[in-house]
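1. Have a look at this fold, sequence not included:
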């Protein structure tokens, strides 16, 4: 451990240095100038500062008051003084002094107090290292938990792909569009990532839709559409009891991404801001990509036509704020579209 000694009298520095050298694994650095000592302490790590009170250029009180580290974060300070003035001691304590020695220095007392201060410093460092280790372990555990959540999501999505013929590219695009909207709305980075990871499960409830409806190569009749629309409730019921935060968000998305801003959507007929924000975000992203994708019953719309559809339906189908957020990032939208292209063999989507 390193001890800094500050005293304007050379013989005092020599005496204190020799005493400290008797302690195991301790080295010293000495300064006769308080200004030099202050500059060094503010630029280097050390474990104990032993400083004289009465010095000509800067006294010990001024020195410890100008240390950059806050008193509760700096190494201990042992002040050496010939003064028995209680006011001096009070001011020293207020400035961060840990203990005192009265001149003339008693060798036994000096060594005992120095040893105690270094033991205190060692214990403090041990607690700091322990706290850092615990923080690292918590971060690792959290990362592992998030990885397991993401793995669960991917497995569920993969299971749904066996029944729902939507392309994987559609899932990727709408998820990235959703994150883009979340980012533009100013959501924190963690929430943006949650939206990206949970959005692909928006239609997980289609695993409960009969094949003759889900795979029908054309538009559904009204009776079939009633059955198809049950996928929002089915998806929510699949996910709602999961304790993982990500899956809770996915449940909310599954239930609400077919709600309309004007209240004419399903399954609950929610309107405006009664629809959770993630539901309003995914509604815009999902419909926009569905419009620009090929389906057996329709050709893909152009990007501009789909853009105009969003604008025409602001306040009706879509939350105007979410639409504006997507369109404000038009270059990024086009980049996502180019990055995740459909493979040959388009999908059916009756969502």
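-> Ah, there it is. Here the structure is a predicted model, which means the values were calculated and not measured.

2. rest of the way, CA atoms for contacts and neighbours
-> OK.

3. Show me which helix runs longest in the chain.
-> Ordering each helix of the chain by length in residues (DSSP state H) puts helix 107-161 first.

4. From the contact counts, what lies against that one?
-> With contacts defined as 3 or more CA pairs under 8 Å, 6 or more residues apart in numbering; DSSP states H and E, helix 107-161 has these neighbours: helix 10-20, strand 48-52, helix 189-198, helix 245-256.

5. Check the offset of whichever helix or strand comes after it from the chain's centre.
-> Per DSSP states H and E, the first helix or strand lying C-terminal to helix 107-161 is helix 168-184. Distance of helix 168-184 from its chain centroid, counting by CA atoms, centre = their mean, to the nearest Å, is 20 Å.

6. Helices along the stretch 251-351 of the chain, start to end?
-> In the stretch 251-351 of the chain, the helices defined using DSSP state H, counting those that start in this stretch lie at 277-291, 303-312, 320-327, 330-339.

7. ok, back up a step: mind putting the helices and strands packed on helix 107-161 into CSV with distance to residue 215 and mean neighbour count?
-> Formatted as CSV, the helices and strands packed on helix 107-161 follow (distance: least, CA to CA, whole Å; neighbours: other CA atoms under 10 Å):
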stretch, distance to residue 215, mean neighbour count
helix 10-20, 84, 15
strand 48-52, 76, 26
helix 189-198, 24, 19
helix 245-256, 20, 25
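
8. got CSV for these, with distance to residue 346 too?
-> Below are these laid out as CSV (distance: least, CA to CA, whole Å):
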stretch, distance to residue 346
helix 10-20, 80
strand 48-52, 72
helix 189-198, 23
helix 245-256, 23
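
9. between those, which gets nearest to residue 146?
-> Of all the helices and strands packed on helix 107-161, the one in closest proximity to residue 146, counting by CA to CA, is helix 245-256 (8.3 Å).

10. just checking, what packs against the closest one?
-> Judged by 3+ CA pairs under 8 Å, 6+ apart, the packing partners of helix 245-256 are helix 107-161, helix 189-198, helix 231-239, helix 277-291.

11. out of these, deepest packed?
-> Ranked by mean neighbour count under mean count of other CA atoms under 10 Å, those are led by helix 277-291, which reaches a mean of 24.

12. The structure to be compared is supplied as follows:
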């Protein structure tokens, strides 16, 4: 019983090679080196074995029938569960083209033919140790990134709650932003990125005084000047972050109050100088502000809000985005129904239609 458990605790190596005379000495060398070994004659057979048990490392040849080493490597790397699985290519030292191609599709390392059978186990053990160290570092970096993101998300939520918002505003505007992004050709990856970055658009409001943020009336010019700093405050908070998500959130926080005609803030960007993510969030943010209840007004009807968005086409908003927005109204309405306010929505995100040309605070 203990012997069986000991065998299962040994690192499991999968050898994939169509030549028996290559597999045999490799299996013997690794077996003597303290590894548990399985063999496959081609990539398809190896893939079947991997569905039954995940190996700790795969050693594969390049040229094989049915499925070659390159195709097996591509298939492995497409699976999330095999993301950190070490893949070692067995090839001749002068086969530079195969080595370069292998690295491009996700091979971890290579061993050269003819193989030094006496050193093979040491080489495999080193590759395993390096792969595990790399995986551990990647997991720690990911954990740190998630921690930073969670802190910033909570700051964004805190800003919304200070603004007396229930949180449904950021849900609606982020989904509407992603929907618009799909309509104008954003990739699935960028749509997902936008969906998760957009909720941080007003994180800078955490630094705006309550006397301004919670004022139930139109702001004075001096007060509005202070309110406008929430964009730069948000940009500063999200600046110098290494992740793509937080860099996108930085861009959105800094540019979602810019206008197509150059009359927005904080930089007065015009047209396509405004990053697309910011242009998408601007339209979605204003529309949701208009259709939501505020202390000074009941929610505007969808018809009236759409008319206001159309009025801002070419001035506040990019005309192409407005056209896409109109076509998507049925889906936008479904988003609004999916994230209803749970109670009267008393936010401070006043739509400065007259003085700001359609921007929300």
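-> Looks like it arrived, so ask away. The structure presented is a predicted model; accordingly, all values stated were derived computationally and were not measured.

13. sorry, back to before: how about CSV for the helices and strands packed on helix 245-256 of the first structure, with distance to residue 77 of the first structure added?
-> CSV is the format used below for these (distance: least, CA to CA, whole Å):
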stretch, distance to residue 77 of the first structure
helix 107-161, 8
helix 189-198, 42
helix 231-239, 58
helix 277-291, 54
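
14. what about those helices, which gets the closest to residue 317 of the first structure?
-> When these are compared (using CA to CA), the closest one is helix 277-291, at 8.6 Å.

15. residues in the second structure aligned with that closest one?
-> Aligning helix 277-291 of the first structure against the second structure (TM-score structural alignment) gives residues 276-290.

16. what about residue 175 of the second structure, how many residues close to it?
-> Residue 175 of the second structure has 24 neighbours, counted by other CA atoms under 10 Å.

17. coming back round to it: relative to residue 10 of the first structure, which of the helices of the stretch 251-351 of the first structure is closest?
-> Of all the helices of the stretch 251-351 of the first structure, helix 330-339 comes closest under CA to CA, at 68.6 Å.

18. buried stuff in the closest one?
-> Judged by neighbour count (16 or more other CA atoms under 10 Å), helix 330-339 of the first structure contains these buried residues: 333, 336-337.

19. can you list the residues that contact it?
-> 173, 176-177, 180, 326-327 (CA atoms under 8 Å, 6 or more residues apart in numbering).

20. do stretch 254-264 of the second structure as well
-> By CA under 8 Å, 6+ apart, the residues outside stretch 254-264 of the second structure that reach it are 201, 231-232, 234-235, 265-272, 274-275, 278-279, 281-282, 314-318, 356, 359-360.

21. Please indicate which of these are buried?
-> With neighbours counted by 16+ other CA under 10 Å, these contain buried members at 201, 231-232, 234-235, 265-271, 274-275, 278-279, 281-282, 314-318, 356, 359-360.

22. By neighbour count, which of the contacts of helix 330-339 of the first structure wins?
-> residue 177 (29 neighbours).

23. That residue reaches residue 290, doesn't it?
-> No - under the criterion of CA atoms under 8 Å, residue 177 of the first structure makes no contact with residue 290, lying 12.0 Å away.

24. which residue is nearest the middle of the second structure?
-> The second structure has residue 193 as the residue nearest its centroid, 4.6 Å off, counting by CA atoms, centre = their mean.

25. Now that one: closest residue in space, sequence neighbours ignored.
-> Closest residue to residue 193 of the second structure apart from its sequence neighbours, by CA to CA, 6 or more residues apart in numbering: residue 245 at 6.1 Å.

26. can you list the contacts of helix 330-339 of the first structure in JSON lines and add distance to residue 70 of the first structure?
-> What follows is these, written out as JSON lines (distance: CA to CA, whole Å):
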{"residue": "173", "distance to residue 70 of the first structure": "50"}
{"residue": "176", "distance to residue 70 of the first structure": "45"}
{"residue": "177", "distance to residue 70 of the first structure": "46"}
{"residue": "180", "distance to residue 70 of the first structure": "41"}
{"residue": "326", "distance to residue 70 of the first structure": "46"}
{"residue": "327", "distance to residue 70 of the first structure": "48"}
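
27. which one of the residues you listed sits closest to residue 66 of the first structure?
-> Proximity of the contacts of helix 330-339 of the first structure to residue 66 of the first structure (CA to CA) peaks at residue 180, which lies at 47.5 Å.

28. dump the residue contacts of the closest one.
-> Residue 180 of the first structure neighbours (CA under 8 Å, 6+ apart): 325-326, 329, 332.

29. what about 7 Å?
-> Residue 180 of the first structure makes contact with residue 326, according to CA atoms under 7 Å, 6 or more residues apart in numbering.

30. And the helices in the stretch 1-150 of the second structure?
-> Remark: helices assigned in the stretch 1-150 of the second structure by DSSP H, counting those that start in this stretch are 2-9, 20-32, 43-52, 69-77, 96-105, 117-162.

31. need those in TSV with distance to residue 341 of the second structure, can you?
-> Below are the helices of the stretch 1-150 of the second structure laid out as TSV (distance: least, CA to CA, whole Å):
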stretch	distance to residue 341 of the second structure
helix 2-9	54
helix 20-32	63
helix 43-52	46
helix 69-77	42
helix 96-105	47
helix 117-162	13
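
32. Go through these and name the closest to residue 212 of the second structure.
-> Nearest to residue 212 of the second structure among the helices of the stretch 1-150 of the second structure is helix 117-162; the distance by CA to CA comes to 11.2 Å.

33. Not counting sequence-adjacent ones, nearest residue to residue 272 of the second structure?
-> Nearest residue to residue 272 of the second structure, sequence neighbours excluded (CA to CA, 6+ apart): residue 260, at 7.8 Å.

34. Next one: that neighbour from residue 249 of the second structure, what distance?
-> In this view, residue 260 of the second structure and residue 249 of the second structure are 20 Å apart by CA to CA, to the nearest Å.

35. correct me, but residue 175 of the second structure touches residue 196?
-> No - Residue 175 of the second structure is not in contact with residue 196 according to CA atoms under 7 Å; the separation is 9.1 Å.

36. thinking again about what came up before, biggest separation within the contacts of helix 330-339 of the first structure, which pair?
-> Once CA to CA is applied, the contacts of helix 330-339 of the first structure give 173 and 327 as the farthest pair, at 14.9 Å.
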